[in-house]
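In: Let's see this in three dimensions:
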Amino acid sequence: MSIRPVLETRAAQPTMEGAGVHLHRVFGFRDPEELDPFLMMDHFRNDDPRLYQKGFPWHPHRGIETITYIISGAVEHQDSLGNTGNLGAGDVQWMTAGSGILHQEMPTPDPQGVNHGFQLWANLPGALKMTDPRYQDVEAREIPEITDDDGTHVRVITGKFWGRSGPVDGIAADPVFLDVTVPPGVRKTLPIDTYRRAFAYVFEGDAAFADASAPTGVLLEKEVAGEEVNIRDMSGDRTLIRFGTGDEVTVQAGERGVRFLLISGTPIQEPVAWHGPIVMNTRAELEKAFSDLRNGTFIKPAH
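Out: As a prediction, the model looks like this:
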C-alpha cells in the first residue's frame, strides 16, 4: 500500500457567480488537466440570504456533467426539458448537460437563513458531449451512510466504497464522491484506486493529510520518507488538497475533528475548449455551440 503524497494545498477563492451569489471557488478556469476529469468546483455557504437569494437565472450548459450536493437549505431548479424540483439538505443532483440544456438554480435558506452546498463540474469525453441531457435527483435517505468503529462517518454519493455503492450511476467520469467526517484526534486511512485523480476539500474542522503527526493544519508539502513533514498552523476550512499517485489517503483529524469531501475520477485525457458553461474538445465545436445559442438551435431533439 502507498500513501498518496500531497502535491498542493490552496485556499478556495471568494468570487461571485449567477446574479450575484457570493461563493468560494475551490478550483476551476485554470489548467483543465490538473484534476481531469473534473473542471471546476464551487462551495456556497452563507447565512445572509441577500448574498445568494438572486441565484443562478437561466443559463446554458453543453459538454459537461454537474453534481450539486446540498448540506443545508435548498436549491430549486427548472430546465428547458420541463423538469422542476427542489433539492434539500443531504440531497444530490447529477445533471448531464450533453448536447445542451438551459436551466436555472435558485437557492433558498434553512430556518437559520443558511444555504450551504457544492457544485462540481465533470467533463464529458468527446464521444458523449452531444448525448441526450438527463437529470438524476437523489434524496438524502437514498444515500448510503457508513460509520466505522472509530466513529469515522462516510456518505457514499457516487462510486463504491467500503462495500457500499452510491445511488448515482451512469456517469462518464466514473467518480467516487464521498462526504467524510473523522472525529477529533482520530487517524484514518481511506483507499483510493491508484489510477484515479483525487482531491480532498476540507469544509469543517482541521486535519493533517498524508502521514503527518501534528493535527493542527493541512499538509503543505510532499511527505518525504524519513523527513519531518511541514505543517501550517491553520484551520482546514475551505482548503483544497490535491494528491499525487498512490492507493490510499491518510488523514489525522485535529482537535475539532474534520469533515471533507474526498473525490476521485478517471482522467479523460482529451483536448479541452472551454468558455463559461460550455466545454468542448475543439474551438470549432465551441463556436458552434455559441452559434446554436444565438440562432435558437442549442436545444437538440432527443434521440
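In: contacts, neighbours, all on C-alpha from now
Out: OK.
In: who touches stretch 57-67?
Out: Stretch 57-67 is contacted by residues 18-19, 92-106, 118-124, 128-130, 277-280, 289 when judged by CA atoms under 8 Å, 6 or more residues apart in numbering.
In: rerun at 6 Å
Out: 93-104, 119-124, 129, 277-280 (CA atoms under 6 Å, 6 or more residues apart in numbering).
In: Please apply the same query to stretch 126-146.
Out: With CA under 6 Å, 6+ apart, stretch 126-146 has contacts from 63, 90-99, 153-157, 302.
In: Quick check: buried residues in that stretch?
Out: 126, 129-133, 135, 137-138, 140, 143-146 (16 or more other CA atoms under 10 Å).
In: Stretch 258-275 now?
Out: 258-268, 270, 272-274.
In: nearest to Y195, of those?
Out: T266 (6.9 Å; CA to CA).
In: Pull the contacting residues for the closest one.
Out: A173, R196.
In: Next, the structure of the following sequence, for comparison with the previous one:
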Amino acid sequence: MSTREILAISTGRATSDGAGVRLTRLFGGAAPERFDPFLMLDEFGSDNPDEYIAGFPPHPHRGFETITYMIEGRMRHEDHLGNVGLLESGGVQWMTAARGVIHSEMPEQKNGLMRGFQLWLNLPAASKMSDPDYRDFAPAQIPKVRLPCGIEAVVIAGCFRADGLDQPGAVERPDTDPQLYDLQLPPGSDIEPTLPEGHRLLLYVFEGEVSVSGETVAKNQLARLSDEGALRLSSASGARVLLLAGRPIEEPIVQYGPFVMNSREEIEQALRDVREGVFTD
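Out: Okay, the predicted model is just below:
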C-alpha cells in the first residue's frame, strides 16, 4: 500500500482578531482550495491577559462552521438564538453558522493560561443557507482512547480507527466527514490510523516533533499531506499533534471576512443583509 506523503510544510503567522486577541494563523486567506474543506485554523495561547482579555465581541458569520477546542482556559459563548455556553479546559464548541449567526466569545478568566484552537470548516452550497446550530461538549462528552503503546487520542469528530480500535467521536458531519483528533504520542511510539481515502489531510505539531514517512515535522509546523494511502506517524521524543482530515467539497470559495459563500453576489447579499438588519431572519 502507498503511504501519504508530505506535500508542504508551513508555519503560521502572528496576528490578532476580535478586540485584539493575539493568535497564530496557521492557514487561512489566500488559496483556500489547498485545504478544502478547511478554511482556516487559528492557534491561541498566552498567559498574559492583555493578549486575550478583550475577547471576541458580537460579530456575524455565514456559510460555514466553527469548531473551537479549548485546551486550557474558560470562554463564554452567547448568540442571537439565545444559546449560552461555557467552554472550559478540554471542551469543544461546534457552531454551524449556515445562513447566519451573530455571536460573541468572551474570556471568563482574568489571569492564567488560555490555550486552544479554532477551526473553520466549509459547508457545501446546498447547506450554506440552512438553519444555524450550536452544540457545546464538556470534556467528559468527548471520547478518549488509549492504545497499548501509550498513545492517547481525543476524538472530537469522525471515527478514530487504529490498532483494532473503532471509536466514534463526539461529532459526525455527513457533508465533509471531518476527522479531528488530538493525538498525544509518548517517546518511542508510533501509530498508523486508518483514514478515509481521498480526504484532505493536515497535521499540526504543537508539542515535540513527529516523523511522517521518514520526514520530520517539528513543533509549530503544519504539514499538508497527499490524499491517498496509509498514514504512519512516529515520535522518538514525544509529541502532541492535531490531526485534521476531511472530504473536499470542490466548489468555488469566495470569502470576505466572516462570510464564506460560492460567489461574489452571495457575499454582496450577506453585506446587504447586515446593513439592512435582516442578516439572521
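In: coming back round to it: report the two of the buried residues of stretch 258-275 of the first structure separated the most.
Out: V258 and A273 (36.4 Å).
In: Nearest the geometric middle of the second structure, what residue?
Out: L119 (2.7 Å; CA atoms, centre = their mean).
In: Would you mind getting the average deviation of the helix or strand containing it from the first structure?
Out: According to DSSP states H and E, L119 of the second structure maps onto strand 114-122. Mean deviation of strand 114-122 of the second structure relative to the first structure after superposition (mean CA distance after the TM-score superposition for the first structure): 0.5 Å.
In: Which elements pack onto that strand?
Out: strand 38-46, strand 64-72 (3 or more CA pairs under 6 Å, 6 or more residues apart in numbering; DSSP states H and E).
In: Where do the strands of the stretch 1-150 of the second structure begin and end?
Out: Using DSSP state E, counting those that start in this stretch, the strands of the stretch 1-150 of the second structure run over 6-10, 13-17, 21-28, 38-46, 56-61, 64-72, 75-79, 84-87, 92-96, 101-107, 114-122, 133-137, 144-146.
In: Can you lay out these as CSV showing distance to G214 of the second structure?
Out: CSV is the format used below for these (distance: least, CA to CA, whole Å):
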stretch, distance to G214 of the second structure
strand 6-10, 10
strand 13-17, 26
strand 21-28, 23
strand 38-46, 25
strand 56-61, 40
strand 64-72, 29
strand 75-79, 39
strand 84-87, 37
strand 92-96, 32
strand 101-107, 40
strand 114-122, 27
strand 133-137, 36
strand 144-146, 24
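In: Could you point out which of the ones you listed sits nearest L231 of the second structure?
Out: From the strands of the stretch 1-150 of the second structure, taking CA to CA, the stretch that ends up closest is strand 6-10, at 10.3 Å.
In: which helices and strands sit right next to that closest one?
Out: strand 221-225.
In: Downstream of the strand it packs on, the next helix or strand is which one?
Out: Per DSSP H and E, the helix or strand that comes after strand 221-225 of the second structure is strand 233-235.
In: Distance of the closest residue to R62 of the first structure other than its chain neighbours relative to T239 of the first structure?
Out: Distance criterion CA to CA, 6 or more residues apart in numbering; nearest residue to R62 of the first structure, sequence neighbours excluded, is G100 at 4.4 Å. Going from G100 of the first structure to T239 of the first structure by CA to CA, to the nearest Å gives 32 Å.
In: okay, the helices and strands packed on strand 114-122 of the second structure in CSV with mean neighbour count next?
Out: Formatted as CSV, those follow (neighbours: other CA atoms under 10 Å):
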stretch, mean neighbour count
strand 38-46, 21
strand 64-72, 22
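In: Fine by me, thanks again.
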